[in-house]
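A.B. asks: Any chance you could fold what I've pasted below:
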Amino acid sequence: MQKADVIVLGAGMVGVSAALHLQARGRDVALVDRRGAGLETSFGNAGLIERSSIFPYLFPRDPKRLVKYALNLLPEAHYHVAALPSVAPWLMRYWRASSPERVAKSIAGRRPLIERSLIEHEALIQQAGAGRLIRYTGWIKLFRSDETLALGVADAEKLRAYDLHIDILDSKGVAAREPHLAKVAGAVHYLDTASVSDPGALAKAYADLFLARGGRFVSADALTLEQEPDGGWSVAGPEGRLAAPDAVLALGPWSDQIFRRYGYEMPFGFKRGYHMHYAPQPGATLNHPILDADNGYLLAPMDRGIRLTSGAEFATRDAPPTPVQIERCEPIARTLFPLGPALDRAPWKGARPCLPDMLPVLGPAPRHKGLWFDFGHAHHGLTLGPVTGRLLAEMMTGETPFTDPAPYRVDRF
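C.D. replies: This is a model prediction of the structure:
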């Protein structure tokens, strides 16, 4: 049987980052994935290292909007009717967690992670030689009407208390920064956020750094994880079983397939999302990631082209794709920016693993020595992977954690 100190299950941004931080603390780490680094959820996102996202994405509480959501009328959200029996209980937990008093608790838990997110990325980016992938342009939240602009500005003003840098733009200010956009009422430009021109390539660059430093990548099915008689953990690799005293569960939306096996129940849900790439029309450029807040989609300049990302779809994780949000948003996006032909044969689909409080699960499994959890990063797996990797590695190696890990404990529900 092959040996390691730690087996990390999952080679997305979260798992690769945890592997790097454990390796930096002297652990012999084996990174296990059935495919490769950054090819699942980490591949398909808006590419934001969201330093300004102190406030979590909340379940809407406006009755008028709730009626429209229930009728599947708004492009930023969509649900499968057939999935309601399984997703409705989670949605109810999400709605309860979005109450003002509970949101304050979530913000307190998010803040130390968000505030160090870009710092931890920058350290890894420098070590991995991946500087070409990062841009310090911030992101722009556009509003089509004076009414929605006023609401967006009010939300932005609340964030100034967290020492964030924010510009409020009128229509001329937007045109100065994005001359090829159609006229809008105004925007909020969040300046502290960095963006990535290829999220999958960044995860792969981190994985290459891990390998260059002596780490092992094992192409294997993480679902073969078993607890050994001596209390350690093993997986079935291509050359026999690989065993270690510690195993880290970082499988994103597939994490429930293991934690439920060992008797852990938590309100684990999914927000599916889609993206498509488009060429810009000749002469047109997009300088920043742009969120059309009134219509629930985002345009981001990527190496491949302009990536259009959808809002949230509530469905079972493995249900067939239904990219109706892309179909609805593409014509709207074309009225905002001169998109050219589509560059993908079909929309990409992925699933964001979410807990109702929009905080990750991070720390030891209470009843299984050596089993550690690092999943549930919701909309911010790319943003938070390196910082939660550091926090987990500190806990696993006996260091003093840089922040109190209690808000992310496994048994908080």
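A.B. asks: For the rest of this, base every contact and every neighbour count on C-alpha atoms.
C.D. replies: Will do.
A.B. asks: so V87 makes contact with A315?
C.D. replies: Yes - assessed by CA atoms under 8 Å, V87 is found in contact with A315 at 6.9 Å.
A.B. asks: Which of those two has more residues huddled nearby?
C.D. replies: The neighbour comparison of V87 against A315 (other CA atoms under 10 Å) goes to A315, with 25 against 19.
A.B. asks: what residues are up against that one?
C.D. replies: Y79, H80, A83, L84, V87, F270, K271, R272 (CA atoms under 8 Å, 6 or more residues apart in numbering).
A.B. asks: Proceed likewise with the subsequent sequence, for comparison:
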Amino acid sequence: MPQSAIVLGAGMVGVSVALHLRRRGYDVVLVDRQGPGEGASFGNGGLIQREAVHPHPFPRDVSELLRIARNGSIDAHYHPFALPGLASPLLRYWWHSEPARYAQTVQAYARLIETCLDEHLAIARGTDAMALLRPIGWMRLFGDPQRFETALAQAELARKEYGVNFVALDRAGVAAAEPHLLAERTGAIHWTDPLSVSDPHALTLAYARFFEAEGGRFVLGDAATLRRVAAGWRVQAEDGPVEAAEVVIALGAAATEVTRRFGYAPPLFGKRGYHMHYRLQGNAVLNRPVLDTDSGFLLAPMRAGIRLTTGAEFARPDAAPSPVQLERAEPVARRLLPLADRVEATPWMGVRPCMPDMLPVIGRLPGHQGAWCAFGHGHQGLTLGPTTGRLLAEMMTGGETFVSPEPYRPDRY
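C.D. replies: Sure, this is the predicted structure:
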């Protein structure tokens, strides 16, 4: 069964892999237990983050660790009973965040981030998906002058080393850029390169439509039924079994539920996140996404309203939603922006698939011919989906890759 593939997982990463393989002549079936983009790709800040050359490290400052340990913040929350199960990956996360090791991670991570705008635009340009991509960047607000100065120095270094662009705004500049903010801020960094997505789910659906329009097929199915067969790989779908010569596991935080059965269990862990949409009062507007550094939440103008997103929650995989971070964030957000009613009755929750070294897993499943991995993108699945799709498709077809896949190889664990 040459040139055929099953792609398990229809988030932004899986859809992008499927599309790139189809454009290279593969017969591709995209399989998920729910519709395209209904997992972690549904709820996020809606940013294609060209500036995000520095992944989120584990905090090493004692005062910061004590703040998080108190478990009362907006940007981080944990379930105490979940910590024993997370101890090993979090310890590795802390180890990889040591400054010298983290610097090596940044170099590898930046190689992917630097391509993100070009790879999204290569898919979206000339299509109706372009209407979802707004070239407005986003703003990081600061109330503390010292934190602002430190962040500006880091931004200057990112501009020098990785070509990231930004504009520094003082108090008056912030007020001019976002005149409906209710609270003053000392200053802001306006990252000008990123694209703001007005509906991340709609963007994933658009890329899935392109895939189907070019002859790809999407089916509902159960990734847990994946089996090795003589001709390659088989998975059970709603309308019967699907077989292909190769398989790609792009299941986000659930990836190791499948790979573990084939002898590969990297230390993948999940960070849960929540969002809620709000209407604005009167004629108020928010011109671009804003991250309030002092509080740790993001407000982003979306089709559905103003999306309030939280930081990271650490919980057991089967734990019920506990949107306490949203409850903490909402009163603060209302003091920053004139929010009106909630749009939805209940918050959305999703899980970000994270690796301790902050690098995604892209490449051949160790020990198995014709099986490939594409998961572990942390906070940047939306950003890096098309980049990952192109890189893995080039690897699978045996061609020269546009970036080296070495830092992301699965067998590093």
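A.B. asks: what's the TM-score here?
C.D. replies: Here the TM-score for the pair of chains, by TM-score structural alignment, normalised by the length of structure 1, is 0.97; 411 aligned residues with a CA RMSD of 1.3 Å.
A.B. asks: Go through the contacts of A315 of structure 1 and name the one nearest N45 of structure 1.
C.D. replies: Nearest to N45 of structure 1 among the contacts of A315 of structure 1: R272, at 10.9 Å, using CA to CA.
A.B. asks: Check which helix or strand the closest one maps to.
C.D. replies: strand 269-280 (DSSP states H and E).
A.B. asks: with structure 2 superposed, average distance for the very next helix or strand once past that strand?
C.D. replies: Next in sequence after strand 269-280 of structure 1, counting helices and strands by DSSP H and E, comes strand 290-292. When structure 2 is superposed, strand 290-292 of structure 1 averages 0.3 Å from its matched positions, counting by mean CA distance after the TM-score superposition for structure 1.
A.B. asks: Packing partners of strand 290-292 of structure 1?
C.D. replies: Applying 3 or more CA pairs under 8 Å, 6 or more residues apart in numbering; DSSP states H and E, one finds that strand 290-292 of structure 1 contacts strand 139-143, strand 297-301.
A.B. asks: what distance separates that strand from the middle of the whole chain?
C.D. replies: Taking the mean of its C-alpha atoms, strand 290-292 of structure 1 sits 17 Å from the chain's own mean (CA atoms, centre = their mean, to the nearest Å).
A.B. asks: again with stretch 283-293 of structure 2
C.D. replies: Computed by CA atoms, centre = their mean, the chain-centroid distance of stretch 283-293 of structure 2 equals 21 Å.
A.B. asks: same deal with stretch 9-25 of structure 2?
C.D. replies: Its chain's C-alpha centre and that of stretch 9-25 of structure 2 lie 16 Å apart, by CA atoms, centre = their mean.
A.B. asks: cool, stretch 142-149 of structure 2 as well?
C.D. replies: Distance of stretch 142-149 of structure 2 from the chain centroid (CA atoms, centre = their mean) equals 27 Å.
A.B. asks: who's in contact with it?
C.D. replies: E184, R185, T186, G187, A188, D292, T293, D294.
A.B. asks: Apply the buried test to those residues and list what passes.
C.D. replies: R185, T186, G187, A188, D292, T293 (16 or more other CA atoms under 10 Å).
A.B. asks: out of those, who's nearest M139 of structure 2?
C.D. replies: Of these, the one sitting nearest to M139 of structure 2 (CA to CA) turns out to be A188, at 6.3 Å.
A.B. asks: what's the counterpart of the closest one in structure 1?
C.D. replies: In structure 1, A188 of structure 2 lines up with A187, judged by TM-score structural alignment.
A.B. asks: average offset between whichever strand or helix holds its match and structure 2?
C.D. replies: Using DSSP H and E, A187 of structure 1 sits within strand 186-190. Relative to the matching residues in structure 2, strand 186-190 of structure 1 has an average distance of 0.6 Å after the fit, by mean CA distance after the TM-score superposition for structure 1.
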